[in-house]
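**Q** Generate a structure from the sequence data that follows.
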Amino acid sequence: MSQSALPDQRVIVVDFGAQYGQLIARRVRDLHVYSEIVPCDITADEVRAMAPAAIIFSGGPASVYADDAPSIDPEILELGIPVLGFCYGQQIMAVTLGGEVGHTEKGEYGPAPLTRCGESALFADTPGEQTVWMSHRDAVSRVPEGFTVTSSTDVCPVASMECAERRLYATQFHPEVRHTAFGNELLANFLFGICGLVPDWTMDSIIEDSVAAIREKVGEDRVILGLSGGVDSSVVAALGARAIGRQLVCVFVDHGLLRKGEPEEVEAVFTEQFDVDFIRVDARERYLELLAGVSDPEEKRRIIGTQFWKEFFAVAQQLDGVKYLAQGTIYPDIIESGARKTGGKASTIKSHHNLIPFPEGVSFELIEPLDHFFKDEVRALGTALGLPDHIVHRQPFPGPGLAIRIIGDVDAEKLEVLKSADAIVREELDAYNERLFQETGVRDSERSVWQYFAVLPDIRSVGVMGDERTYARPIILRAVESQDAMTADWARLPYELIARVSSRVVAEVPGVNRVVYDVTSKPPATVEWE
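**A** Sure thing, here's the model as predicted:
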């Protein structure tokens, strides 16, 4: 961790390219044990230097006998650190230690009934018959010397194996997915029963350790932060306020492209609730001038991003004693960019850390206190730090703001139309989601809407208002449901809700005479229009 002190105990997840790699780390953290993902080409010496309390091998899409199949440093299995392998992780453990993996005639995908064989510290008190989640064709056909088979299914004779003496355990199935009925119990048995870990990685300890680490690093110097009002930068600001107070300078560049009321909300939170040095830069007119006549979405993005740094550094260069630049980088940014901090084996680094256009003669050391937290952990951290719900649970919002929800060029009139229409959409769907919560008692109900907003297309349409013909703008309503943000389905909103949104937008927003509803899923579409 960069500015968050590492816990005394941690689990490393060795990633073999699994679709569930991040999920494994998340499940361990859900049990209040810190976990970190490392690539499978990590060496035993690097593992030893990290001093993990336990190791988990992830699954992976390859066959262990493929020419380019990922492998491991065999010495990792000789370090005396408890190891638990899943799917490919079981297979690589087996072949590395002298066992065999075969290509079965019949694959096994989805839920499968499993039967335990004898005693096992991993299975402990879980039932003798249970349902697990399988996803494989290859499977262990002969276990290594010293291992015993601890469970099987009709298709897979070695559904799990272990060598208790060496504290090596493995399953062909995936305990990390919810479809494995006792998966959480198996993980807990490994972490607490076998490894002897303590579930002490809690939000209170995270805040305490992070605050101490920031104070130690910063000392008497000042830190500057580009505060967007989004979840990540706001949590960094709240954490910085707790750690160093007014040594933190929050620069909020108001480009005029946020949603209605958001700039005022951001300023109120960080001037009234948190004791930081808050600077609001009114750049609205400058952005409108730069965006005038620009319709290409990529050019809009370039202009908005470039101008942000110009505005930001214009302020930064006027300040004295600023040594550090804080950023809201989170763990998925690090993982997906390949910017790994252990072993230096990253293949591609596209992280924005390296893209900050420092003016000539200007540079700051980076502080990234969230760089080992997942998004939901960042939200939980924000709540624990006292941030209001409208920031902590803010919907995903594009960096260029409303500029890419206006199709075509951007001007003051279009911004006003879109802000007013979008405010109505959010008000009505906020209320709808809240009603669902009251009915179900679950905030993340599958029936609730994940993201919803208005889009202003670059067209006009004919209409009739009163006795007069109109030629005005349409508004597109976009509302989607999603569990992982990788895919999304259009929300089946009640007709009466769509009708109410339409009636209000046409009646309350001058210049709009039509509302349409986007009923396209992702894929083939994306959530945003540009």
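
**Q** CA atoms for contacts and neighbours, from now on please.
**A** Noted.

**Q** so L197 touches N189, yeah?
**A** No - counting by CA atoms under 8 Å, L197 stays clear of N189, with 10.1 Å between them.

**Q** now the helices for the protein?
**A** 21-30, 44-50, 88-96, 183-188, 203-218, 231-244, 262-268, 284-291, 297-316, 331-337, 375-384, 389-392, 412-440, 495-508 (DSSP state H).

**Q** Pick out the residue nearest the middle of this structure.
**A** For the chain, K375 is the residue whose C-alpha lies nearest the centre (CA atoms, centre = their mean; 4.0 Å).

**Q** so which of the helices of the chain comes closest to A488?
**A** The minimum distance between A488 and the helices of the chain falls on helix 412-440, with 17.0 Å, by CA to CA.

**Q** mind checking how far that closest one is from the chain centre?
**A** Per CA atoms, centre = their mean, to the nearest Å, the displacement of helix 412-440 from the mean C-alpha position of its chain is 24 Å.

**Q** who's in contact with E285?
**A** H255 (CA atoms under 8 Å, 6 or more residues apart in numbering).

**Q** Ok, I304 next?
**A** 287, 400.

**Q** if I look at it, how far off is V218?
**A** For I304, the distance to V218 equals 30 Å [CA to CA, to the nearest Å].

**Q** circling back: put together CSV for the helices of the chain, with distance to P82 on each row.
**A** Listed next are the helices of the chain as CSV, based on distance: least, CA to CA, whole Å:
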stretch, distance to P82
helix 21-30, 15
helix 44-50, 12
helix 88-96, 13
helix 183-188, 12
helix 203-218, 25
helix 231-244, 35
helix 262-268, 47
helix 284-291, 56
helix 297-316, 47
helix 331-337, 24
helix 375-384, 26
helix 389-392, 37
helix 412-440, 41
helix 495-508, 54
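
**Q** Out of the ones you listed, which one sits most buried?
**A** Looking across the helices of the chain with neighbours counted as mean count of other CA atoms under 10 Å, the highest average goes to helix 88-96: a mean of 26.

**Q** What is that helix packed up against?
**A** Other helices and strands packing on helix 88-96, by 3 or more CA pairs under 8 Å, 6 or more residues apart in numbering; DSSP states H and E, are strand 54-57, strand 100-116, strand 129-142, strand 168-171.

**Q** Minimum distance to V253: which of the helices of the chain has it?
**A** Judged by CA to CA, the one of those that comes nearest to V253 is helix 297-316, at 7.0 Å.

**Q** Tell me what angle that closest one forms with helix 284-291.
**A** 140 degrees (axes from the mean of the first three to the mean of the last three CA atoms, to 10 degrees).

**Q** Show me how far helix 297-316 is from its chain's centre.
**A** 25 Å.

**Q** do stretch 230-243 as well
**A** Centroid separation for stretch 230-243 versus its chain: 17 Å, with CA atoms, centre = their mean.

**Q** Second chain to compare with the first, below:
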Amino acid sequence: MNNAAQPDQRVAVLDFGAQYGQLIARRIRDLKVYSEIVPGDISATELAALKPSAVILSGGPASVYAEDAPQVDPGVFELGVPVLGFCYGQQAMAVALGGEVGHTEKGEYGGVQIELAGHSRLLEGTPQQQTVWMSHRDAVTRAPEGFTITSRTSTCPVASMECPERGLYATQFHPEVRHSAHGNQMLQNFLFDICGLTPSWTMNSIIDDSVAAIRAQVGDARVILGLSGGVDSSVVAALCARAIGKQLTCVFVNHGLLRKNEPEEVEEVFTRQFDVDFVHVHAEERYEQLLAGITDPEEKRRIIGSQFWNEFFAVAQDLDGVRFLAQGTIYPDIIESGARKTGGKASTIKSHHNLIPFPEGVHFDLIEPLDHFFKDEVRALGTALGLPDHIVHRQPFPGPGLAIRIIGAVDREKLTVLKEADAIVREELDAYNERLFRETGERNGEGSVWQYFAVLPDVRSVGVMGDERTYARPVILRAVESSDAMTADWAKLPYEVLTRISGRIVAEVPGVNRVAYDITSKPPATIEWE
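**A** Alright, predicted model coming up:
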């Protein structure tokens, strides 16, 4: 079952394990053409069923002559659509079509100068000499019959090659990487001049297509959505609201573990701005009782997750005519959960089904309208749908909420302390990021903080306040710079910012007498504490 709207134009990116696989897809989408990642070993028949307008073969870490090297189905080159290969993709194309690949004496890594060799449709409009990004030791030593060598380096005899008559193009370098000075021009040449595509995949067209797809799937049935207030579920709610209005019921389970004022903000947005049925489940006391005395973080997660479904399905079973469950699954979820290994998307969606603990006798079909979008595209979609910035640009927030930012057992007093301290951290660092944006014009430029929050450890410390000894709680500040949460470095905040945060927390949050700053990167630490 595929819920996403399907564009008329589609570039299929065959992934051979490249570190740049997702980047290729993103670069194509940045040029307003829809792209989709598929396994490198997909058969030509399976690929043809996707009706691609063009095919790109990614790079990869393997040698084409290794015993377990991924191979491209030669039938891919007979589909009648243009094919472009990068790095390993060029080598796989060469071997499949009768060329040769050899192991060069010297590898090429990083910025390398290429020299153009004759006319090239792919390299049209780029300089005779230019810097490209290489990462290889193997290289094509003899191009297949019918191919023209279009550039070379002092080490690599076939830096790029093409056979326009068959619509086949390839480069040993990586045009998708920004370090390839004219790589974007090459991608435009391929998409628009060679493939004849148009830059029509815009936010307006995405919304229109998605709305039409949701309406076609749902008909006159009802849809239920577990709304967390996070970016993904909020954008799904806004999109479904645009498509089916009152046929959508949003269930917001308030476990009492959200940040200060968040429940009120979520309710205001979805009761005043969007015409949906909104059910606010006040489960704070039930969660408080279930979490009493629980110190193990995994047990906290299990309790919070299980109780969410208990609360959600209690509401769902009271509603009539609900046939569909909407979810905020996004494209990286699909990729990371095994689509690459399982050979396609259908089996991945089934695994999502299996992760939902439907009660006995209860089942809903899934709607996953974001399952072809990357995170920043989801944010852009949210903005286009009219969601406020505090939801669209919400920081990553763990599903179990503040329960795993409280080290040890969770209780009402600790939650109050952490919510107040965390609100100060966010207020000050929101303002700091905004100042940087005004100065630099970059929303996520150098110096900006990607994620920031407070942690409450399960200790007390001695202090002096008002000439009296105190024995109160410390608060730990965590602030990191990152782009994808895979790695992160601690933020080098100015001393005056740290001083203001510390001073405000100690002065404004009763029960806190000390603020510490976590200066550990990921790895070896994680961003969250539990």
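
**Q** Just give the TM-score of the two.
**A** Once superposed, chain against chain, the TM-score is 0.98 (TM-score structural alignment, normalised by the length of structure 1); 530 aligned residues with a CA RMSD of 1.5 Å.

**Q** Which one of the helices and strands packed on helix 88-96 of structure 1 lies nearest to D371 of structure 1?
**A** strand 54-57 (20.9 Å).

**Q** By how much does that closest one deviate from structure 2 on average?
**A** With mean CA distance after the TM-score superposition for structure 1, strand 54-57 of structure 1 departs from structure 2 by a mean of 0.1 Å once superposed.

**Q** Could you give the separation of that strand from the chain centroid?
**A** Distance of strand 54-57 of structure 1 from its chain centroid, counting by CA atoms, centre = their mean, is 22 Å.

**Q** Check which helices and strands that strand is in contact with.
**A** strand 11-15, strand 83-86, helix 88-96.

**Q** now the ones you listed in a markdown table, with distance to V417 of structure 1?
**A** Output for these, formatted as a markdown table (distance: least, CA to CA, whole Å):
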| stretch | distance to V417 of structure 1 |
| --- | --- |
| strand 11-15 | 48 |
| strand 83-86 | 53 |
| helix 88-96 | 54 |
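
**Q** between the ones you listed, which gets nearest to T131 of structure 1?
**A** Relative to T131 of structure 1, the nearest member of these by CA to CA is strand 83-86, separated by 15.6 Å.

**Q** quick one: which of the helices and strands packed on strand 54-57 of structure 1 is nearest D371 of structure 1?
**A** Checked against CA to CA, the stretch from these lying closest is strand 11-15, at 15.9 Å.

**Q** residues in contact with R166 of structure 2?
**A** By CA under 8 Å, 6+ apart, the contact set of R166 of structure 2 is 80, 82.

**Q** Return the distance of it relative to L116 of structure 2.
**A** Note on R166 of structure 2: its distance to L116 of structure 2, by CA to CA, is 21 Å.

**Q** do L258 of structure 2 as well
**A** For L258 of structure 2, the distance to L116 of structure 2 equals 58 Å [CA to CA].

**Q** Surely P74 of structure 1 is in contact with T96?
**A** Yes - counting by CA under 8 Å, P74 of structure 1 does reach T96; the two are 6.5 Å apart.

**Q** ok, for R514 of structure 2, nearest residue in space, not its chain neighbours?
**A** Among residues not flanking R514 of structure 2 along the chain, P474 sits closest, at 4.6 Å (CA to CA, 6 or more residues apart in numbering).

**Q** Look at the one you found and say how many residues are nearby.
**A** Using other CA atoms under 10 Å, P474 of structure 2 is surrounded by 23 other residues.

**Q** how about it, what does it touch?
**A** Applying CA under 8 Å, 6+ apart, the residues contacting P474 of structure 2 are 456-457, 459-461, 512-516.

**Q** same thing but at 7 Å, please
**A** Neighbouring residues of P474 of structure 2 by CA atoms under 7 Å, 6 or more residues apart in numbering: 456, 460-461, 512-515.

**Q** Looking at these, which one is closest to L290 of structure 2?
**A** Among these, L456 lies closest to L290 of structure 2 (CA to CA), at 19.8 Å.

**Q** What's the local residue count around the closest one?
**A** L456 of structure 2: 26 surrounding residues under other CA under 10 Å.

**Q** Same check on the one 5 residues further on?
**A** S461 of structure 2 is surrounded by 12 other residues when neighbours are defined as other CA under 10 Å.

**Q** Distance of it relative to E508 of structure 2?
**A** Distance of S461 of structure 2 to E508 of structure 2, computed by CA to CA: 18 Å.

**Q** repeat for D138 of structure 2
**A** For D138 of structure 2 relative to E508 of structure 2 (CA to CA), the value is 62 Å.

**Q** ok, back up a step: between the helices and strands packed on strand 54-57 of structure 1, which one is nearest to M486 of structure 1?
**A** Across these, the minimum distance to M486 of structure 1, taken as CA to CA, is reached by strand 11-15, at 20.0 Å.

**Q** and the closest one, what other elements does it pack with?
**A** The contact analysis (3 or more CA pairs under 7 Å, 6 or more residues apart in numbering; DSSP states H and E) places strand 11-15 of structure 1 against strand 35-39, strand 54-57.

**Q** let's go with 10 Å and repeat that
**A** When contacts are defined as 3 or more CA pairs under 10 Å, 6 or more residues apart in numbering; DSSP states H and E, strand 11-15 of structure 1 packs onto helix 21-30, strand 35-39, helix 44-50, strand 54-57, strand 83-86.

**Q** in the superposed pair, what's the mean gap between it and structure 2?
**A** Averaged over the aligned pairs, strand 11-15 of structure 1 sits 0.3 Å from structure 2 after superposition, using mean CA distance after the TM-score superposition for structure 1.

**Q** ok, now stretch 498-508 of structure 1?
**A** Following the fit onto structure 2, the mean deviation recorded for stretch 498-508 of structure 1 is 0.4 Å by mean CA distance after the TM-score superposition for structure 1.

**Q** I'd like the distance from that stretch to the chain centre, please.
**A** 34 Å.
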